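Asks: With the input below, show me the fold.
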Amino acid sequence: MIFDRLHHFTAALVVAAGLTGNAIAAEPENTMVITLKDGDVTIALRPDLAPQHVEQIKALVREGAYDNVAFHRVIEGFMAQTGDVQFGDMADGFNARRVGTGGSSRSNLPAEFSDEHFVRGTVGMARAQNPNSANSQFFIMFAPAPNLDGAYTIIGEVEDGMELVDRIKRGDPAQNGVVSDPDRMLDVKIAADGN
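Replies: Now for the predicted structure:
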C-alpha cells in the first residue's frame, strides 16, 4: 500500500515535471541549453544511444558554432529543424537559399539508430538520403512520428522548455516548412561549462 502510494506520487511528479517516456535528468556534461528569444530549452543528450553524434554536437556547441543559427525548417505538428552552421548563422553568413543544405567542417557520421521512439520532445539528427550523412543539423519533435523510428539517429530529449519550442516560428507548408525571417538559437551551451 505504501509502495503503491509512493509509486503514484513519483509518477505524478515525473508527469508534472514533463519527464514522460524514458526521459531522465542528464548530468551537466550531457545537458545542452539552448537560449531562444523566450528563454532556455534544456536538452538531455543521450550518449548511451548515439555516442559519436553526441560527441560531435558537444564539440560544435563548445566551438560556439550553433550560436545565432536559424530554425530554417519548421513544420506545424511535426518538428523544428536547425543546426546548419555553414549557411544558417544569422549573425554571419546566413544564406536563405542554401540554409538546410550545409553542415560543419567536421566529418559526416555513421548512423547510430536505436530502438527508442520519436515522440514529442525527441531530438534527432537531420540527414540527407544517405543514412550516414548526419553532420550538424538536428530537429526537435512537436509530436510523435513513428515513421522516423529506426531511420534517424536520436541524440536526446527536451527536459525543460518544450513550451518555448512550441513558440518557434512556423514555416510555409507549401514549401516543406521553409521559414522566412526565422527564429534562431541565440546561444547554446553545455551545462557543465557554466555561463
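Asks: Please count neighbours and contacts with C-alpha atoms only from this point.
Replies: Will do.
Asks: List the contacts of the residue most central in space within the chain.
Replies: Nearest to the mean C-alpha position of the chain, by C-alpha atoms, centre = their mean, lies residue 123 at 3.8 Å. Residue 123 makes contacts with 138, 139, 140, 141, 154, 155, 156, 157, 158, as judged by C-alpha atoms under 8 Å, 6 or more residues apart in numbering.
Asks: can you tell me which of those are in strands?
Replies: Counting by DSSP state E, the part of those found in strands is 138, 139, 140, 141, 154, 155, 156, 157, 158.
Asks: Most neighbours among those residues, which one?
Replies: When neighbours are counted by other C-alpha atoms under 10 Å, residue 154 leads the ones in strands among the contacts of residue 123 with 31 neighbours.
Asks: To compare with the earlier structure, here is another sequence to fold:
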Amino acid sequence: MADIKDPENTILIELKDGTVVVELLADVAPKHVARMKELARAGAYDNVVFHRVIDGFMAQTGDVANGNAEKDFDIRRAGTGGSDLPDLPAEFSSLPHARGTIGAARSSNPNSANSQFFINFKDNDFLNGNYTVYGRVIEGMEHVDAIVRGEPPANPDRMISVRVAADA
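Replies: Here you go, the predicted structure:
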C-alpha cells in the first residue's frame, strides 16, 4: 500500500483489478475535497460506473444520481446528474492536468461541478485553468489504465467502493 501521509485527505477507490489510492489536495481545492469526502463517507460513490472513458484522454465517473449500477441503471442517463448537494464554485489553480490527476467534471458553467470527476490518462494541458484539479493518484494507476473504454462503455466498469483512508 502507498505511503499515506494524510489519511483524512486520502481516498481509496476499489476497482475490479485493485485499489487506487488518491491523495486529495485540500490546500488547493478545499470545497471539492470536502465534497468528495462527504459523498465517499455517505457511500454515494459505491457501485457508480465510469460512464465516459476516452482512450488517451480520461475516465469519468461520479454521477451518484444516475450512475449506480445497482439501482434502476440505464447507461444512457449516466453522466447527466450529480448529487442532491449544491454545485461547487470553481477552484481553478496553476496545477496542471497531468497524468493521474483528478479533475472536477462540470457543464459549460465553471461553477457547476458537483459529484462527477475524471482521472487523466495522460497530461491534458488544454484543460489547465479551466477545470478544478483536486487530487492525484499516488498508487494504482495501472488499475485506472485498465478501465473499459467507451462513451458510454457497452459494459462499464464501476467503482466498487470509495472510502476515506482515515475510515478504512
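Asks: Please state their TM-score.
Replies: Here the TM-score for the pair of chains, by TM-score structural alignment, normalised by the length of the second structure, is 0.96; 168 aligned residues with a C-alpha RMSD of 1.5 Å.
Asks: ok so, going back, any chance of the contacts of residue 123 of the first structure in CSV, plus distance to residue 192 of the first structure?
Replies: What follows is those, written out as CSV (distance: C-alpha to C-alpha, whole Å):
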residue, distance to residue 192 of the first structure
138, 21
139, 23
140, 22
141, 25
154, 21
155, 18
156, 16
157, 17
158, 17
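Asks: Name the nearest residue to residue 151 of the first structure, ignoring sequence neighbours.
Replies: Nearest residue to residue 151 of the first structure in three dimensions, chain neighbours excluded: residue 113, at 6.6 Å (C-alpha to C-alpha, 6 or more residues apart in numbering).
Asks: aligned partner of that neighbour in the second structure?
Replies: Using TM-score structural alignment as the criterion, the counterpart of residue 113 of the first structure in the second structure is residue 92.
Asks: residues touching the alignment partner in the second structure of residue 159 of the first structure, list them.
Replies: In the second structure, residue 159 of the first structure lines up with residue 138, judged by TM-score structural alignment. Residue 138 of the second structure makes contact with 2, 20, 21, 22, 23, 100 under the criterion C-alpha under 8 Å, 6+ apart.
Asks: In TSV, list those along with distance to residue 162 of the second structure, secondary structure and neighbour count.
Replies: Output for the contacts of residue 138 of the second structure, formatted as TSV (distance: C-alpha to C-alpha, whole Å; DSSP: H, G, I helix; E, B strand; the rest coil; neighbours: other C-alpha atoms under 10 Å):
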residue	distance to residue 162 of the second structure	secondary structure	neighbour count
2	16	coil	10
20	9	strand	23
21	10	strand	25
22	10	strand	26
23	13	strand	25
100	17	coil	23
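Asks: So which of those residues is the closest to residue 71 of the second structure?
Replies: residue 20 (24.2 Å; C-alpha to C-alpha).
Asks: pull the longest helix from the first structure.
Replies: helix 2-16 (DSSP state H).
Asks: average gap between whichever helix or strand comes after that helix and the second structure?
Replies: Counting by DSSP states H and E, the next helix or strand C-terminal to helix 2-16 of the first structure is strand 31-36. Following the fit onto the second structure, the mean deviation recorded for strand 31-36 of the first structure is 0.3 Å by mean C-alpha distance after the TM-score superposition for the first structure.
Asks: can you name the residues of the second structure that strand 31-36 of the first structure overlays?
Replies: Going by TM-score structural alignment: strand 31-36 of the first structure matches residues 10-15.
Asks: Contacts only, for the residue lying closest to residue 108 of the first structure once chain neighbours are set aside.
Replies: Among residues not flanking residue 108 of the first structure along the chain, residue 135 sits closest, at 4.6 Å (C-alpha to C-alpha, 6+ apart). Taking C-alpha under 8 Å, 6+ apart as the contact definition, residue 135 of the first structure lies against 53, 56, 103, 104, 106, 107, 108, 109, 125, 126, 127.
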